[in-house]
Structures are given as structure tokens and as C-alpha cells.
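K.L.:
need a 3D model of the following:
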Amino acid sequence: MKKQPHIIIFRLSAMGDVAMTVPVIQSFVKQHPEVKITFVSRSFLQPLFFNIENVSFFSVDTTKTHKGFFGLIRLFKELKSLQPTHFADFHNVLRSKVIRLLFSVFTSVKIAVIDKGRAEKRALTREKNKVFKQLKTSHQRYADVLIELGFDTKIDKNLSTNKQQLSKKNSELFGKKNSKWIGIAPFAAFPSKTYPEDLMLKVIEGLSKENVKLFIFGGKADIKKLESIENQFKNVISVAGKLSGLNEELNLISNLDVMLSMDSGNAHFAAILGVKTITLWGSTHPYAGFAPFNQPNDFCILPDLEKYPALPSSIYGNKVLPGYENAMRSILPTTVVQKIKEVI
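P.N.:
Below is the predicted model of the structure:
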């Protein structure tokens, strides 16, 4: 009797990168219902995979149980005990390379690894002799790993993304939905891809005058700043520190009519839930392949590329060219407000 195919997919971080695997896996399980998948990542990201058939989640603890080399040995043994037939490395970093090596030496598991396209990304972001073109999306790069393992994988742009019913807790916190709900995620990992605070306040001010409810997303470190914004405008609610976990956050996002985000994780959360997602870009660019899933090109709002022709200057936003510090200021608040009003 032939053994059931069982793929271990390994991707620990970051939030947005893990979220981008979701539509790929959703497409895959529709096309290959006979295949079992175990997704290996950090425990707090498990809610992303709750409702995907044939997918189990394996939590990695890099702070204790799976910390260091001996922790990786333990992790390998635990994964090996699951009796996988295939190993898909969606991450290609030191930890995944070690696990990959152990599988190649001690098992007959078939292995494939993501091609991150580093050379073409360098060409896209270099200041001189820039090769300015759309690169393969991260979604397709993930699909290519599964194809290399022998499973034909086509990304389905018509995936079912039924709205979640607003949870009891979120209903108690935010009330019933009797107007358009707009999410705003104003932060990103680096300043060069974060819309300036004073301009974002003008966006919030403009939107707060409409018959809408605005939800501002942030972490615990942002609570005071976002509460200050909440107190300045009507119809504005800070979400920071109020939700019990990612599951509640995803439930709220699912009920939005539109999400405004930087090039960050919240954009990908919204997109995979079928929410219209408008993104603001600074030193990064959607051509690098990290645009949210299945969103129109004009939902990506870019700086003035005639004034800042060397953009993009970075894949992750950690590099700023001299003189480009204010590139995002060339995106006018009125442009952002108008786009959101068009979308809703």
C-alpha cells in the first residue's frame, strides 16, 4: 500500500511572509486533497491555518525547546517522527538549512528549497544600472517549491474568502457594524517604509469626517500613541492591546471593508481574508514580489518615482539612500483618502 504523501513546510518568520504562504497552501490542498501538510512555524501564527483542510500546525519554540544546535537536533527528531515524505523549505535560513541537512543525511525524504531570487532583487534595488521590472511574487516562489517536489501547483485567484462572523468579544468591544469599517495599520519594521505620522494624521482626519468607523492597528508598544490619536478624532478606535491574540485580530480584519497598510504584515493578513487592501510604499516596491495577494496594481500607492528615480532602494526597507529620507512625503494624504473613498 502506497504511503500517503506528507509534506512538511518550514517557514518561521516574518508574519507577512508566513501569511503569504496561505493562499498557496489553500490552492494546493484543493488540487491535491490526498496530500497531508504539516506547517512548521511560530505558535502565534497558528490561527492563519485554522480552517485549511489537511493542514496540521507544528509550533517551534526557538527560545527554549528548539533553541541552539541541540534544539535543532530535537526539532529534527520531532519532525522525523511525523514520518514525512517531503520537506519544503520555504525559508532558506540557517535553521532551515540545518533541518534540511539532517533530513538529507538521515532520511530518504524528498527536499526542495525556495529560490529567493537574490541576484535579481539586487538588480532591482541597486542605485546604478537598475533593472526595474516586476519580479516573481513570493506566492509563486512558494508554489515553485511544491512544484519541485513533484506536485503541480497553480495559485487560485478565486479562492473562497467568506467573511467571518464578528466574534462575541469583538462585538462587545467595537459594537455592531452599521457603517463602513476601515482598518489602518500605520507602522512598519523600518522608518523608510512608514508613512510620516503627521501625514497619516491628515489621512485619519479626512476619513473620520465620513460615515465610517476607523480601526487603528498596532502592538502593545504603540498603545499610548494610538490612544492619543483615538482621542483626537471621532469614529476612531485604537485596537492596540485590546485583542487577546491573532485569532481575534484576524476576525476583526475579516469584517473590514478596506485596510490601509504599509508594506507590512497587516496588509497580507487583510489580503488573504479577501479584504480590499491599499498599501503605501517607501524605499520598497511591489516589483520585489511582496505585494498583497490578489490586489489591483493601483491599490499600491507609490512615491513620486520621477523625483526619486533610484527607488526601490531596499527589499526589506532597511536601506535609505541619501536624499531619499522624505520620499514617502511625495504621497499626498488627499491621494490616500480619495483612493479609500473610491474603494469603499
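
K.L.:
when you work out contacts or count neighbours from here on, use the C-alpha atoms and nothing else.
P.N.:
OK.

K.L.:
out of everything not next to it in sequence, what's closest to Lys193?
P.N.:
Gly282 (4.4 Å; CA to CA, 6 or more residues apart in numbering).

K.L.:
OK, contacts around that neighbour?
P.N.:
By CA atoms under 8 Å, 6 or more residues apart in numbering, the contact set of Gly282 is Ser192, Lys193, Thr194, Tyr195, Leu302, Pro303, Pro312, Gly317, Ala327, Met328.

K.L.:
please narrow those residues to those residing in strands.
P.N.:
Among those, no residue falls in strands (DSSP state E).

K.L.:
show me which of these is closest to Phe58.
P.N.:
If you rank these by distance to Phe58 using CA to CA, Gly317 comes first, at 29.9 Å.

K.L.:
let's see this one next to it:
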Amino acid sequence: MAITTTILVTRLSALGDVAMTVPVMKQVLDENPEVRIIFVTNKNWGALCAGIPRLVFFPADVKGEHKGVPGLYRLFRSISRQYRIDAVADLHNVLRSKIVRTFFRLAGKPVAAIDKGRAGKKALTRKEDKVLQPQTSTIERYAMVFRQLGLRCTMGTQPVFAPRPLPERVLAVTGAKNTQPWVGLAPFATYREKMYPLAKLEMALAALIKDGTYRVLLFGGGKAEVAQLNELAARYPQAVSVAGRFTLEEELALISQLDVMISMDSANMHLASLYGVPVVSVWGATHPYAGFMGYGQSEQYAVQITDLTCRPCSVFGNKPCFRGDHACMEWIKPEQITEKVISIIR
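P.N.:
Have a look, this model is predicted:
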């Protein structure tokens, strides 16, 4: 079927948030073969779009060329020169994306934007009189935007991508995968309130590799994280730090080969989810009820303290612990993590 409709999709944000858009856009394209999507996002995230027919990555540099209102206007003009946009799906609904969609609306294009459900999330995370109820997932909220534009989008749980072969540059570091299960360990997140104490996570790592049953690959990014993971790998030679060593495309191939990923409520949970890799996710200040569980992931693999009345205290983990003791993370035992990993692999 020939392409008759071109949809502009915007999500100018962090890697994990962008990764969650991919299953939805793939589903839209599968159910609407006449549609093409032009996906405007961070210039560094192009590898997420690879291998999906009719999904066109359009890089945005909001800290450089596309900074501020003049830059966003340049972005609008650049898109308009290259593509005839029929409608806009704003999956971000922040000031930048509102400005971009306004330019298209003034040009006569239909626009739909995500409803983030702020009232429900506020009730879920407030200090007093919490309403501890699951909110509509972010994945479903994305899907609703496309439905507003009259497109079919019925979400399932099937992996978006099949496992990818490992490039030679990766194999030179990891070696070939044999019968030994590979476990990814991604201990970091943007905020401390979303991170399990590294010393306790080290205990879980030691338990997993003590008899040589599992190969553990350490994931992270940024100079400080790379340094900490290299130190950890030096103490545990059966673990390999892959942090900062590969491109995003290479890292995705590596993630696709994992048997389990251990992750905080952060990007690596969402990257692993694209390949159907089970994730043992560790939750502290945030909660799966806020709608950010990885695509297709089971909540039974989530590790969290369920009897703390202060949880969750934040949607994104960006608020300091008002108790001051980070009990939501400190009370989690390392064996709670290792037991779930072992149960998944078995």
C-alpha cells in the first residue's frame, strides 16, 4: 500500500522516555500500512529507530542548532521543507514540543498531545492521604495520542525487535556467548532516590558470580559511572564492565543478547524491554503504579518495599527523601534481587 499519511511525532527527552515510544510507533505502523512517521527526538537516539520500516528518524539538537524559539522555528522549517506533514502527535507535551506543534497548527495541521494524568500521579505521590492506585501506563498514553488522530493502535506485549548479532568490537570485549547465562547489571539512575546502594548491589553481584554460573555485564554511562564500574569489575573478574565502550547501536545489540537485566527505574529497563529481555527492576521513591514499568514487563519481577506508607513520594524520583533514611531502597535485601534473577533463568 502506498504511503498516504505522514505523521510528525515529537519526544524531545531522555533516552528511557524515548525508548517507550518505540513499541507504540511500531504498532501504529503495523496497523496502519498507509502511514509514515517522522520521529523528531534527541540527535543521539537514532539507533532506536533502526529496522522499523516507514519510521524516519529526524534529529533535533535543542542545545545547539534548535535551541530556543528561533531554533525550534528552524526545526519546523527544516521538517516542512523535507516532508509534507499531515498531522502532529506530541508525545511530550512540554514547552518545546508545544512550540513546535503550534507552528504546525498555525499551518493548518491537526495536532494531538499526550495527557500525562498529572492529577492521578499527584494523588499517588502526595505525602498525606495517598491514593495508591495504578495509573494508565505511559505506553497506553502514547497510544491514545495516535487514536486521537484516527489511527489504529492496539498495544500488545510482543518484543519490538529480535535479538541482534554481536559486532566484532563487542565480541572482543565480552567473548562469544555460550551456555552461560548473561545477566546485565545497570546500577545507576538520574536521581539518588532511584538508585539501590552500590555496596548492597555489589553483594548481589558477588552472589551471582560466586560459582561461575552467570556472566555479569555492567552497564552505565558518563565518566563517574564508568570509573565506578571499572573498579567493580577489577574486584570481580567474572564481571565485565561495558560502560562507555560502545555506541548505542552496539550496546543495544549487547542488551538484546541478555537473559536478564537488573535495572533501576531507568533507561536500561526500557531498552531491554524492546527485545523482550526480562528485567528485575528495583524501585525506591518511584513506583510501577505511576505508569513507567517497562513495555511488556511483569510486575512480579519488580523489587520493592511494599509496606512503606511514604512510597511513592515522587513520579520521577527527583524529590529528596523527607524521612532522610532512604528506607525504600535501604530496606531491600540483595537476595531479593538475586532470587528473582535465578527464578527467571530457571
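
K.L.:
circling back to that earlier point, list just the nearest of the contacts of Gly282 of structure 1 to Asn178 of structure 1.
P.N.:
Using CA to CA, the contacts of Gly282 of structure 1 come closest to Asn178 of structure 1 at Tyr195, 29.2 Å.

K.L.:
what's the closest one aligned with over in structure 2?
P.N.:
If you follow Tyr195 of structure 1 across to structure 2 using TM-score structural alignment, you land on Tyr196.

K.L.:
if I look at its match, how far off is Ser266 of structure 2?
P.N.:
12 Å (CA to CA, to the nearest Å).

K.L.:
about what we covered before: in a helix, that's where the residue nearest to Lys193 of structure 1 is, yeah?
P.N.:
No - the assignment for Gly282 of structure 1, made by DSSP: H, G, I helix; E, B strand; the rest coil, is coil rather than a helix.

K.L.:
what is the equivalent residue in structure 2 for it?
P.N.:
Under the alignment (TM-score structural alignment), Gly282 of structure 1 maps onto Gly284.

K.L.:
same check, this time on Phe57 of structure 1
P.N.:
By TM-score structural alignment, Phe57 of structure 1 lines up with Phe57.

K.L.:
which residues are in contact with the residue nearest to that match when sequence neighbours are not counted?
P.N.:
Nearest residue to Phe57 of structure 2, sequence neighbours excluded (CA to CA, 6+ apart): Phe39, at 5.1 Å. Neighbour list for Phe39 of structure 2: Leu8, Val9, Thr10, Arg11, Leu55, Val56, Phe57, Phe58 [criterion: CA under 8 Å, 6+ apart].

K.L.:
please repeat the previous calculation with a cut-off of 6 Å.
P.N.:
Val9, Val56, Phe57, Phe58 (CA atoms under 6 Å, 6 or more residues apart in numbering).

K.L.:
Val183 of structure 2 is in what secondary structure piece?
P.N.:
Per DSSP states H and E, Val183 of structure 2 falls inside strand 182-186.

K.L.:
coming back round to it: in a markdown table: the contacts of Phe39 of structure 2, plus secondary structure and neighbour count.
P.N.:
Below are these laid out as a markdown table (DSSP: H, G, I helix; E, B strand; the rest coil; neighbours: other CA atoms under 10 Å):
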| residue | secondary structure | neighbour count |
| --- | --- | --- |
| Val9 | strand | 26 |
| Val56 | strand | 16 |
| Phe57 | strand | 20 |
| Phe58 | strand | 20 |
